[in-house]
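> fold the stuff below for me.
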Amino acid sequence: MSDRDRVTRIMCINCNICVNTLRRYRALELNIRVTTLLCSWVYPQIITEDDYVCEACRDLAMISVNHSLQEISGIDDQQPGPSHRGHASVCVLCGCSILQRQSDRILRDNPTDLHQLMYTLIENRVAPRQVTETDKVCHPCWLRTQREARRTHDVNRPQSTIEEPSTADEPILAGVQSCVSNEEVRHAPNGLTLPDYRRAANNNNRCVFKDCNSTTLHGISDKLRAVVLSNHNYYIPKLARVCSEHLSSNLWETLYYSANSLDTFTADQVQHVFSFIKVNTTMDFENILEMDDRVFEYWIGFTKEKFNSILEEVPRINETRKGCLGLAALLMKMRTGDSDERIATLVQVPRRTLENSIDKIRKILCPKTWEFTS
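Coordinates of the predicted model:
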């Protein structure tokens, strides 16, 4: 097991920020008045000997206590009040700062069944802490929870009495095949409605993302369609286009919940899906010229030209064994937040090999930071 796997995240009991690399204090070793106030802030949580507070929350509590002492003789009669957090923009799951990161609000109006299941999963993880309207999670945690919710939803879904046989060549449409037959698709009067899949409008005049008015539109390859459908249960029709900005962003999962997404499919669209489910989306970063440009940018966040420029600027990467793979895997991890195991599966290498490659690239790119954290 690597050092990274053994690290235990230590969270501030009050604001929930990860304090592994921040100055922290044991909550019960602070001044009794400060500890008492912290207990009221985090109620109904109970502070134990293993709980810490960050410096910002400690300072806030001390300021509040000093202010109270100036007005009244003590704080014995102080009633539990709303939480005062030293760090307001924090992921409630992993404790990272989301001040300058993409994040997702947990509580939403008119949630779907999948989103309600995600909320339940998050609520169970942070219990006894209560989820509030202002709570958010970072985007990687959101994607991980979304995948877990979908797996749970698939396991709990009642099985049809007649199931279509599945094959290894049809992983993307496993859910579709168990719900509908070709005969049903052909004779559906108003199109076929799939409960767990949605699609974009078949329109080549606008970007598939809602309220986007960009005129710089690009076609979408079948390989990218296959990846988006597999990861997000979202189908992009033949004529659909995406703008340059959204093509490079990592917001594909938002399309499913977008107000302009549709849940009805025509026979032609279902046949189109069957035409590209066997498309090879293997990611061979040792031979990136053979990879689809759109799929490459989807996973890495950079174009091939930008990726190659990094290799040219840091020649040590190419001189390192599997250096190109390590750089690609590191960028994938930063972009998606996926686990090493999932990324290893995507690039078809053993997890240990992947972790070693990522560690080598980290040492090359951030040698001083690596020495500090090792």
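
> for the rest of this, base every contact and every neighbour count on C-alpha atoms.
Will do.

> tell me where the stretch 151-300 of the chain has strands.
Secondary structure of the stretch 151-300 of the chain (DSSP state E, counting those that start in this stretch): strands located at 192-193, 198-199, 217-218, 234-235, 242-243, 264-265.

> now the last one: how far from the chain's centre is it?
When C-alpha coordinates are averaged (Cα atoms, centre = their mean, to the nearest Å), strand 264-265 and its chain have centres 27 Å apart.

> these two touch, right, Arg23 and Cys54?
Yes. In this structure Arg23 lies within contact range of Cys54 using Cα atoms under 8 Å: 6.3 Å.

> among the two, which residue is more densely surrounded?
Set Arg23 next to Cys54 and count neighbours by other Cα atoms under 10 Å: Cys54 wins out with 26 against 11.

> quick revisit: just put the strands of the stretch 151-300 of the chain in a markdown table and tack on distance to Lys360 and mean neighbour count.
Converted to a markdown table, the strands of the stretch 151-300 of the chain look like this (distance: least, Cα to Cα, whole Å; neighbours: other Cα atoms under 10 Å):
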| stretch | distance to Lys360 | mean neighbour count |
| --- | --- | --- |
| strand 192-193 | 48 | 18 |
| strand 198-199 | 41 | 22 |
| strand 217-218 | 36 | 17 |
| strand 234-235 | 36 | 27 |
| strand 242-243 | 35 | 21 |
| strand 264-265 | 47 | 18 |
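
> alongside the first, I'd like the structure of this one:
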Amino acid sequence: MPRCINCWIAIPITQQYLYNATDMDLEIISVLEDWIARQVIDEDYLCQECVNLLILETNNSERQFGHDSVCVCCGISIARRTGRRSHQLNYGDAEWIYTANIISPLEMPANARACNACWQRAHRQPPPAESGLFVISTARTDNEDNLQEPNPIISGSSSIVDSTMWSLPVLPAQTLKMFSESQL
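Below is the predicted model of the structure:
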């Protein structure tokens, strides 16, 4: 199901007005590209509300949204739901990483929210290992006897990180020896 490139709402194929962003006037495309901070491509669609806003606001440079509250994962409107039924996705959280993998190659917006169903699915599952998008590892000191909690590191040059690897913290040699002896 296509999504509106401006407000992320899911647009049913059967909807009477499904607008391809590249079919718009050059002036409208220019405003849209300013709003979404990238070039418009053939796979980009617009909902009726965003097309109306673009037509009305071609002279205004402030970005407008046709739908204010949309689940970034499934595209349903969460405007009428209470605060407990939608969740803010914060950069670097497990839910954010899982959702970024799901919607890839689209980028996560700064104000990303998820409906309760999508947030619970993301909360229960780690990011898919086969996606190859994220690196999450732990930083350790050279001294293995230091039992401080490892610091999670999320690395990458863009909003989506480069490859997937979940690693467990390295246990001190003494603990490993005790564990292996207890298994005998």
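
> please work out the TM-score for the two chains.
Scored against TM-score structural alignment, normalised by the length of the second structure, the superposed chains reach a TM-score of 0.61; 135 aligned residues with a Cα RMSD of 3.0 Å.

> which of the strands of the stretch 151-300 of the first structure sits closest to His139 of the first structure?
Closest to His139 of the first structure of the strands of the stretch 151-300 of the first structure, according to Cα to Cα: strand 234-235, at 18.2 Å.

> start and end residues in the second structure for that closest one, please.
Strand 234-235 of the first structure lines up with nothing in the second structure when matched by TM-score structural alignment.

> again, but for stretch 309-318 of the first structure
The aligned range for stretch 309-318 of the first structure is empty, by TM-score structural alignment.

> what about the helices in the second structure?
26-36, 48-56, 94-103, 116-124, 173-182 (DSSP state H).

> for Pro152 of the second structure, find the nearest of those.
Closest among those, using Cα to Cα: helix 94-103, at 11.3 Å.

> just the angle between that closest one and helix 116-124, please?
Put simply, helix 94-103 of the second structure runs at 110 degrees to helix 116-124, going by axes from the mean of the first three to the mean of the last three Cα atoms, to 10 degrees.

> tell me what helix 94-103 of the second structure is packed against?
Helices and strands touching helix 94-103 of the second structure, by 3 or more Cα pairs under 8 Å, 6 or more residues apart in numbering; DSSP states H and E, are helix 116-124.

> ok, back up a step: closest one to Val92 of the first structure among the strands of the stretch 151-300 of the first structure?
strand 234-235 (27.4 Å).

> show me what the closest one packs onto, helices and strands only.
strand 198-199, helix 222-232.

> pick the most deeply packed of those.
strand 198-199 (a mean of 22; mean count of other Cα atoms under 10 Å).

> so where is that strand in the second structure?
Taking TM-score structural alignment, strand 198-199 of the first structure hits no residues over in the second structure.

> and for stretch 85-97 of the first structure?
By TM-score structural alignment, stretch 85-97 of the first structure lines up with residues 65-77 in the second structure.

> buried residues, the matching stretch. List them.
Residues of stretch 65-77 of the second structure classed as buried by neighbour count (16 or more other Cα atoms under 10 Å): Gly66, His67, Ser69, Val70, Cys71, Val72, Cys73, Cys74, Gly75, Ile76, Ser77.

> now it, how far from the centre of its chain.
Using Cα atoms, centre = their mean, the offset of stretch 65-77 of the second structure from its chain centre is 13 Å.

> quote the end-to-end distance of that stretch.
13 Å (Cα to Cα, to the nearest Å).
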